[in-house]
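1. got a predicted structure plus its sequence, pasted below:
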Amino acid sequence: MTRMRSALWLLLGAGLLVLAGCSGPGGGSTSTSSKGGYYKDDGPGSDIPDNIAAIPDAVPRIEKHARANFRPYVVFGKRYVPVSDEKPFRQQGTASWYGRKFHGNKTANGEVYDMYAMTAAHPTLPLPSYARVTHASNGKNVIVRINDRGPFHSKRIIDLSYVAAAKLGLIGPGSGQVIVEAITNQDIRDGNFGPPPRPKPVPVAPPAPAPLLVAATQTAAPHPAPATPDALAALQHQEAPISTSAVHTPAPPADQIYLQFAAFSAAGTAEDLAQELGAQIKHVETRPVHVQASSDLYRVRVGPYPSRTAAVNAAVRIEQETGQPSALTVGHPQ
């Protein structure tokens, strides 16, 4: 009997070590590879799907739980108490991600970890359950299925799969501030887990027009204002060609207008997004996607555009096609 009990304790100890090591890389150090920040001995796989952004979010459904999944447990001397799937849960903190080192291994839920599935590891949310994760900086959000335990690290609250982190824009930096909100069973019954409404694109207000110098021999004819002006029409009217015989126009500026979609510290991450974005928008936009390096950042931009009107119109087209928001920026020609 004593020998059998000792064997059971050894198995339990081994199980906790596997849980701590395979459920998430919370205790590891980070790498500074050009592919982006990730945990030591881990990183992106070699067979990354062509269109990461098109991989759908997890679809919440009510699932059964083993009683053992709600039992408190201890890892690295810290006690964790799983929470109920019927109570609201909201948490803000740092998210990290785990990839090829754990791809194909068993999760704490007994499933096989797939770095290209919309899953995540969390120390206390029910196994399995669902949560919405929102990037606190850019507002992007995804729904993931919690099927693993981790990260067991005091400074991180959730480990995302590679694809979930990619859709949030966390692959390059390796980690980032997120908001984790549990999707309860009641939310699922009510269908209350759809994506939050995206703000509609707002046309950028035109700059104040420069004063016009009219020749002394001519009198400028007044133009009647339209009864119901709008911002886009005002831009188009402002940028109509003006006769050079009557007006002295300044030389065009050296800088040009671009749409900026992201900025990364890793060149490889920026190049990957540029290629992906270029393939997505080729049917709606003829201008190229650039990666512009400056101040230790690699900015993914589309352009240049001859005017703010053209840039705003392109931003609306591209967001409707890809769901990717952008910002107008001024930069030197490529």
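-> Looks like it came in fine.
2. C-alpha from now on. contacts and neighbour counts both.
-> Noted.
3. and the residue nearest to residue 318 when sequence neighbours are not counted, how many neighbours?
-> Nearest non-adjacent residue to residue 318, counting by CA to CA, 6 or more residues apart in numbering: residue 281, 6.4 Å away. Using other CA atoms under 10 Å, residue 281 has 18 neighbouring residues.
4. please compare the first structure with the one that follows:
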Amino acid sequence: LGLVSGLILLMAGCASPSSRSPTSTSAIAIEAMPKAEPKSRSGNMDTYVVLGKRYYTKASSRDHVETGLASWYGKQFHGRKTSSGERYDMHRLTAAHKTLPLPTYALVTNLENGRRAVVRINDRGPFVGNRIIDLSYAAAKHLEMVNAGTARVEVRSIDPRDHGQDARTLLRLASATPRHLPPARPPGSRVYLQVGAFGSRGHAEQLRRRLVSTLDTPVLVKAPLANGALAPLYKVQVGPLRSTADVDALGRRLTALGLEPPLVVPP
């Protein structure tokens, strides 16, 4: 009961910024090199219920890649116990996740500006809306999403315990992975709208089939580059599109279907 109460308290929310700076100002914020750690004694139950919804935790973070909305939590939770039993420190690069093992190291990329941070997931949440991860204030500040409150992100596990590889190699390869952000588009150039990115090809194909039955514009699944080390990311893209009007109209239609606002990406 105590754990569930703690989980409910750690729901997503925006806090007032602090004057203290994040612990790293590098291109990729890394507070501590990821290392293999034993799972925490608390917070790793097979299943738990919060606000009437049941969640099933993962035994391993291996090959975990997902995209969605991130939120952050700060001053009002500073010093409170996290689900792992540790104290929440808003000035450390940490995060909360509903199902990944505690602790887990993950590379979080803000898909709206390309900024990245390596966080140590040591808490459960967020349990509000469609958010996939709740970042500490320090992580949110580095990703430049404090004022907005939320941002569309990619979460990629790089935990050495579950991947069996050197963390420095994982970080180097992840850093070299190109990120597609909304580009400046020259007149007459072709672009695509990216509506999803999945670690599973099956999930990508499922979304593609759904869109094909609804849209007149071609829908494709773009296979990942074979780097042999990181989890593949299958991207669902719609296009090509040539005019700003087409991009705007299709973007509104995709949003009306219940999808997150798409990203504009080059061929």
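-> Ah, there it is. Keep in mind the model is a prediction, meaning the values are calculated, not measured.
5. next, the TM-score between them, please.
-> After superposition, the two chains reach a TM-score (TM-score structural alignment, normalised by the length of structure 2) of 0.58; 171 aligned residues with a CA RMSD of 2.3 Å.
6. that older thread, tell me the counterpart of the residue nearest to residue 318 of structure 1 in structure 2.
-> Residue correspondence to structure 2 (TM-score structural alignment): residue 281 of structure 1 is left unmatched.
7. was I right about residue 281 of structure 1 contacting residue 321?
-> Yes: using CA atoms under 8 Å, residue 281 of structure 1 is in contact with residue 321, at 7.0 Å.
8. re earlier: what residues does the residue nearest to residue 318 of structure 1 make contact with?
-> Going by CA atoms under 8 Å, 6 or more residues apart in numbering, residue 281 of structure 1 touches 318, 321-322.
9. in JSON lines: those residues, plus distance to residue 111 of structure 1 and neighbour count.
-> Listed next are the contacts of residue 281 of structure 1 as JSON lines, based on distance: CA to CA, whole Å; neighbours: other CA atoms under 10 Å:
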{"residue": "318", "distance to residue 111 of structure 1": "38", "neighbour count": "21"}
{"residue": "321", "distance to residue 111 of structure 1": "35", "neighbour count": "13"}
{"residue": "322", "distance to residue 111 of structure 1": "32", "neighbour count": "13"}
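10. take the residues you listed and keep only those in helices.
-> 318, 321-322 (DSSP state H).
11. of those, closest to residue 192 of structure 1?
-> Looking at these and their distance to residue 192 of structure 1, the nearest is residue 322, at 24.4 Å (CA to CA).
12. what's that closest one aligned with over in structure 2?
-> Here residue 322 of structure 1 stays unmatched in structure 2, going by TM-score structural alignment.
13. can you pull the contacts of residue 322 of structure 1?
-> 280-281.
14. distance check, it against residue 281 of structure 1.
-> Residue 322 of structure 1 is 7 Å from residue 281 of structure 1, where distance means CA to CA, to the nearest Å.
15. any idea whether residue 90 of structure 2 is helix, strand or coil?
-> Three-state assignment for residue 90 of structure 2 (DSSP: H, G, I helix; E, B strand; the rest coil): coil.
16. near residue 39 of structure 2, how many other residues are there?
-> With other CA under 10 Å as criterion, residue 39 of structure 2 counts 16.
17. corresponding residue for it in structure 1?
-> Aligned partner of residue 39 of structure 2 by TM-score structural alignment: residue 65.
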